[in-house]
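Q: got a sequence here, can you model it:
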Amino acid sequence: MSILGWRPFRPPLFTHFASDPFTLPRLTVSPLTALAVVLAFAVAMPVLSVAANLFDAGTSGTWAHLVDTVLADYILNSLWLCLGVGLGVAALGTGSAWLVALHEFPGRRTAEWALLLPMAMPAYVLAYVYTDFLQFVGPVQSGLREGFGWSKADYWFPEVRSLPGAIALFSFVLYPYVYLLVRSAFLERAAGTLEAARSLGLSRGQAIVRVLVPLTRPAIAAGVALALMETLADYGTVAYFALPTFTTGIYRAWFSLGDRTAAAQLAGCLLSFVLLLLLVERASRGRARYHDTSARTRNPRRPLTGLRARLALAGCAVPVLMGFALPAWLLVRLARQDDASLPFERFWHLAGNSVLVALVAAVLAAGLALLLAYAARGTRPQQRVAKVAARLTSLGYAVPGSVIAVGVLIPVTRLDHALGSAWQALSGSHPGLLLTGGIAALVYAYLARFLSIALQTMDAGFTRLTPSMDAVARSLGCTPGQTLRRVHLPVLRGSVLTAALLVFVDVMKELPATLVMRPFNFDTLATQTYTFAADERLGEAAVVSLAIVVVGLLPLIVLARQIGKGQKVSGC
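A: Next comes the predicted model:
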């Protein structure tokens, strides 16, 4: 209806309007869109909570003391750690991807999936086993002194528990992030790019250096960014090496100094580091876009024989040896020592706690991610709102666990006290801590941190579903819930299981958030490993660590199967 040619403006989010153009429209919000907005707020709340305490001067003077004494060390050590780990993972990840994606040599197929194995080994476990292996009384230095008749003053040996040592350990554990992305980029672009470059007169080496490597820069930048986020989020390694970083400072301010405001301010500084890292990663790519417009016409791999083949295999074996094989052997060696006995009941109690919180978090994350990804499908206004909310929830993984823990604990503690007071006013008895006294707050912290992993997996699964499936289901009278249950779930079953598995494994290995958020007298495999190692009970720590490593191998088996399927499809 128009009045003198004028049509009333109809905002896209308003789905129902009165016939009178001067009547206020009525907003209809679908339950899925409301869920997406609530989830986005829930994931953003820890960050907002930390930000709200950034400029709180407090009354204890702890922040001023930290600024005058250790804040500069936190900043410098974090910067040097990021710089060293960034260079290390870029070199190891890109180099190993270059070897397996662009060369053919005996053992390449095994190396292609074996290079993923260090992802199963938490960095703090490497810190414990390598310190024991390389310390002054360890087998390496003891063997050198006995074999050559040296004394302590006759030789120099690098200190493992140092900043360079931490950089090396992080690099050997985190390079698979770069390897996975760069390997995929090489395989997607290598054949057509190399053929085009060779047709223009470039040699194979020139084509790789001048054309192919620049095309993989987004993959390298993304992999390095993921590795640095994990580095900044780590607590066990830097705490065991006595390196003053933001994560150790947050834990010290909260538990040793008892100042939650100072802990939140340190968490805000760490969050600023992460945001700066994301901005640098975005700026490094600029507005450049990289697309592969040619089909893979032939195998891009160059055959290697003789010495070159052996060197290529050795180049792939070194990171696997240092990041997984040697630490796994050292763990078994420590676990077989006489003093490594851990009571059977105690081990199963720790495993039960770990499985409980990991299973609850994994099921909730997979279910919520499924609903969120389904709500974000399509181009209608409400679906666009859900899509923006889904992107906001994806920021949770970029936030370190210690920041999430502080950001969750401050508002949840206040809510806990409010609920307790209300319950006492109604019943006359205080119920205790309802949220922080159990695992509810801990599971919430896990969801805020790891929901994005499940969401990304679910988004990848939804790409296999065409819009025509939804249209046919609607034409047959199916509601959105029935469409999701009867049409989508059978196709997405594998994605749901994969999402739950990835979250399960990450929760099992998570240390900083668990240390801060766990209820009283509630230990997991990760926290008990840290406690044993801090007490120098490395034999018992090895027993628990082996369980974590075995669980960490589960998603790698899935990835290895996908790599094997890709090789069969491509005929490589």
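Q: every contact and neighbour count from this point should use C-alpha atoms.
A: Noted.
Q: can you give me the strands in the stretch 1-150 of the chain?
A: In the stretch 1-150 of the chain, the segments counted as strands under DSSP state E, counting those that start in this stretch are 103-104.
Q: please, where are all the helices along it?
A: For the stretch 1-150 of the chain, helices defined by DSSP state H, counting those that start in this stretch occupy the ranges 31-52, 62-69, 71-102, 108-114, 123-134, 139-148.
Q: and if you look at the stretch 251-400 of the chain?
A: 260-285, 306-320, 326-335, 344-375, 381-393.
Q: those: which one's closest to Pro411?
A: helix 260-285 (11.5 Å; C-alpha to C-alpha).
Q: buried set for the closest one?
A: Buried positions in helix 260-285, judged by neighbour count with 16 or more other C-alpha atoms under 10 Å: 260-271, 273-275, 277-278, 281.
Q: what about the spatially closest residue to Ala500 that is not a sequence neighbour, how many residues nearby?
A: Spatially, and ignoring its direct neighbours in sequence, Ala500 is nearest to Ala362 (4.6 Å; C-alpha to C-alpha, 6 or more residues apart in numbering). Neighbour count of Ala362, defined by other C-alpha atoms under 10 Å: 29.
Q: ok, Ala362 - contacts?
A: Ala499, Ala500, Leu501, Leu502, Val503, Phe504 (C-alpha atoms under 8 Å, 6 or more residues apart in numbering).
Q: and this one, so I can compare the two:
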Amino acid sequence: MVVDEVKDHPGRDKKGLYWRVFRVINPWTIFAFVCALLIATPLITIFYYLFEGPSDTWHHLADTVLVTYILNSLFLVVGVSVLTLIFGVSTAWLVSTNTFYGRKFFEWALILPLAVPTYIVAIAYAGIFDYTGPLQRMSRDLGFNPGPDFFDIVHLQGVMFIMSFVLYPYVYVLARAWFANQSSSLLESGRMLGSNPTRTFFTLALPVARPAIVAGLSLVIMEVLNDYGAVKYFGVNTLTTGIFRSWFSLGDVSAAIYMCAVLMAVVFLILGIERWQRGKARYDLNRSGGKPLQRYNPSTGKKLLITLWCSIPLLLGFAFPVTQLIGWWWISDSSIFDPAFGLLVTNSFSLAAITSVLGVGVALLLIYSIKLYPFWLMRILGRFATLGYSIPGAVVAVGIMIPLLYFDKRLIDYLEGFIGPYSGLLLTGTLVGLVFAYLVRFLAVAYYPVDAGFRKTSDHFLGASRVLGVPPAKTLRKIYLPLIKTGIFSGALLLFVDVMKELPLTLIMRPFNFNTLATRAFELASDEMVTEAAAPALIIILTGIIPIILLSRLVSGNK
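A: Here you go, the predicted structure:
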């Protein structure tokens, strides 16, 4: 490796530390440093502006609504965590270790709720439980009319219910991957000790699978804290809605910064607790030692109960809301061939495609730089580059908007000396700023699939290339790119879908009068034009189903 070459260089004693530092300062390491610095921009901005002191608006918010924001956010985190654990872990265990009716179908279908953004499910359920919705119409036809409060779902508990059945697949996917790839010796040990399947699950499988389960739960918590559309539509005040209120309604940058800081404190506290309880435990999704997993074969009655249990989250998280959206689209006057709708599709797909190409390119070069120079500082820079995914979208937007505004002002002041007075902005409120914010938020989505592809290749390729005098760039192009093309494609596809679904970041960073499918669906629903919101919502869902199928095949392929 290059680091070894630096260490063993014959001139090392003469030039000492300066020589070693000079050898590792090159375009590859500089690129990694710049990437990590740009990704950390939101955190640096928030940390810097905290020293300016709070404003009067912040003191007012802290005295009146801040406690409510925090308690609502924590209530959602706890409630959604419990429900996602119940349904995610149980369905993963049943699908992986039991034979029952429809098992092959549920293997991949239980991931489908991930294709539907939470704000779209919230819109659909508000319509399902509405006075004119199918549930109340059916109850009136049956002579059951308990009153409007009985069917009210637009409250904190309703948001918790919706988020749980949309986000449980994060836990399901990782838990199922572990259960499917674990050594069958665990289950065999349970059988030899006379344990029934339930006891084997609680005493053997569940404790060992804890790192995988907690990793999935961490993703669920990040999504709960990031959500804006569902809580806003249901009128639930959380820390994310507080950021929007401080920025847009109150127009106070300082209050928005402090609200971001509180939200990030909650995020890092939860991540710290997760790291602390996990300790040094790790999980390996590719481990497949021992005999093939022999599934339990329960009785006919238990098979029916398992099928029913697995149907509950699929129906509540995907089938019911999608059916409602299809019904709205069917009765609406909107057409997918309308020029305005075509512009929405073009905007969304163009943004997603540009971000996917740039994101995969940045991830590829960053990982290759770390592979070329695998010393501790480069590995730290790699971790910084994936930090954005743990930062809620609203925080990313505020943390990027402020330095962009400052840079725009300085740049315009400089250019006015050449072009005269200029009243516009060059980066803020433009597609450039929006794409940059997407990259900060979602680079990790492309990073990990590409990194997984690199991990499957041999380090001997680099050594052989150096012996032959082949430059690193040519080695990447000729050798590594063909070998990791699956990881590149997977990362690009996942990044594409995440950009398509993103709402809070887009609402803050988008150019004036610029809409995507996500923002337009939310705006129409907020204006009570839910039938018109169905078409863009369905396009987002259809786009999201593609990587869901890919993800299911990847998990199944590792058995």
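Q: quantitatively, what TM-score do the chains reach?
A: Once superposed, chain against chain, the TM-score is 0.94 (TM-score structural alignment, normalised by the length of the second structure); 553 aligned residues with a C-alpha RMSD of 2.4 Å.
Q: follow-up on the earlier one: which of the helices of the stretch 1-150 of the first structure sits most buried?
A: Comparing the helices of the stretch 1-150 of the first structure by mean neighbour count (mean count of other C-alpha atoms under 10 Å), helix 123-134 ranks first with a mean of 22.
Q: equivalent range in the second structure for that helix?
A: The alignment of helix 123-134 of the first structure onto the second structure (TM-score structural alignment) covers residues 118-129.
Q: so what touches that stretch?
A: Applying C-alpha under 8 Å, 6+ apart, the external contacts of stretch 118-129 of the second structure come out as 133-136, 151-154, 159, 162-163, 166, 227-231, 233-234, 317, 321-322, 324-325, 521-522, 525, 530, 537.
Q: select only the buried ones of those residues in ChimeraX?
A: Buried residues within the contacts of stretch 118-129 of the second structure, by 16+ other C-alpha under 10 Å, are selected in ChimeraX with:
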select :136,151,153,154,159,162,163,166,227,228,229,230,231,233,234,317,321,322,324,325,521,522,525,530,537
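Q: please list all residues in contact with the residue mapped onto Leu392 of the first structure from the second structure.
A: Under the alignment (TM-score structural alignment), Leu392 of the first structure pairs with Phe384 of the second structure. Going by C-alpha under 8 Å, 6+ apart, Phe384 of the second structure touches Ala36, Ile39, Ala40.
Q: which of those residues sits closest to Tyr18 of the second structure?
A: Distances from Tyr18 of the second structure to the contacts of Phe384 of the second structure, taken by C-alpha to C-alpha, are shortest for Ala36, at 23.5 Å.
Q: before we move on, the earlier item: output the helices of the stretch 251-400 of the first structure in a markdown table; the columns should cover distance to Ala425 of the first structure.
A: Listed next are the helices of the stretch 251-400 of the first structure as a markdown table, based on distance: least, C-alpha to C-alpha, whole Å:
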| stretch | distance to Ala425 of the first structure |
| --- | --- |
| helix 260-285 | 28 |
| helix 306-320 | 60 |
| helix 326-335 | 53 |
| helix 344-375 | 32 |
| helix 381-393 | 36 |
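Q: so which of these comes closest to Lys152 of the first structure?
A: helix 326-335 (24.3 Å).
Q: where does the closest one end up in the second structure?
A: Residue span in the second structure matched to helix 326-335 of the first structure, by TM-score structural alignment: 320-329.
Q: what lies in contact with the matching stretch?
A: Residues from elsewhere that reach stretch 320-329 of the second structure, judged by C-alpha under 8 Å, 6+ apart: Val121, Ala124, Tyr125, Gly127, Ile128, Val530, Thr531, Glu532, Ala534, Ala535, Ala537, Leu538.
Q: mean per-residue distance, the host helix or strand of Val432 of the second structure to the first structure?
A: Per DSSP states H and E, Val432 of the second structure falls inside helix 431-455. Compared with the first structure after the fit, helix 431-455 of the second structure shows a mean deviation of 0.7 Å (mean C-alpha distance after the TM-score superposition for the first structure).
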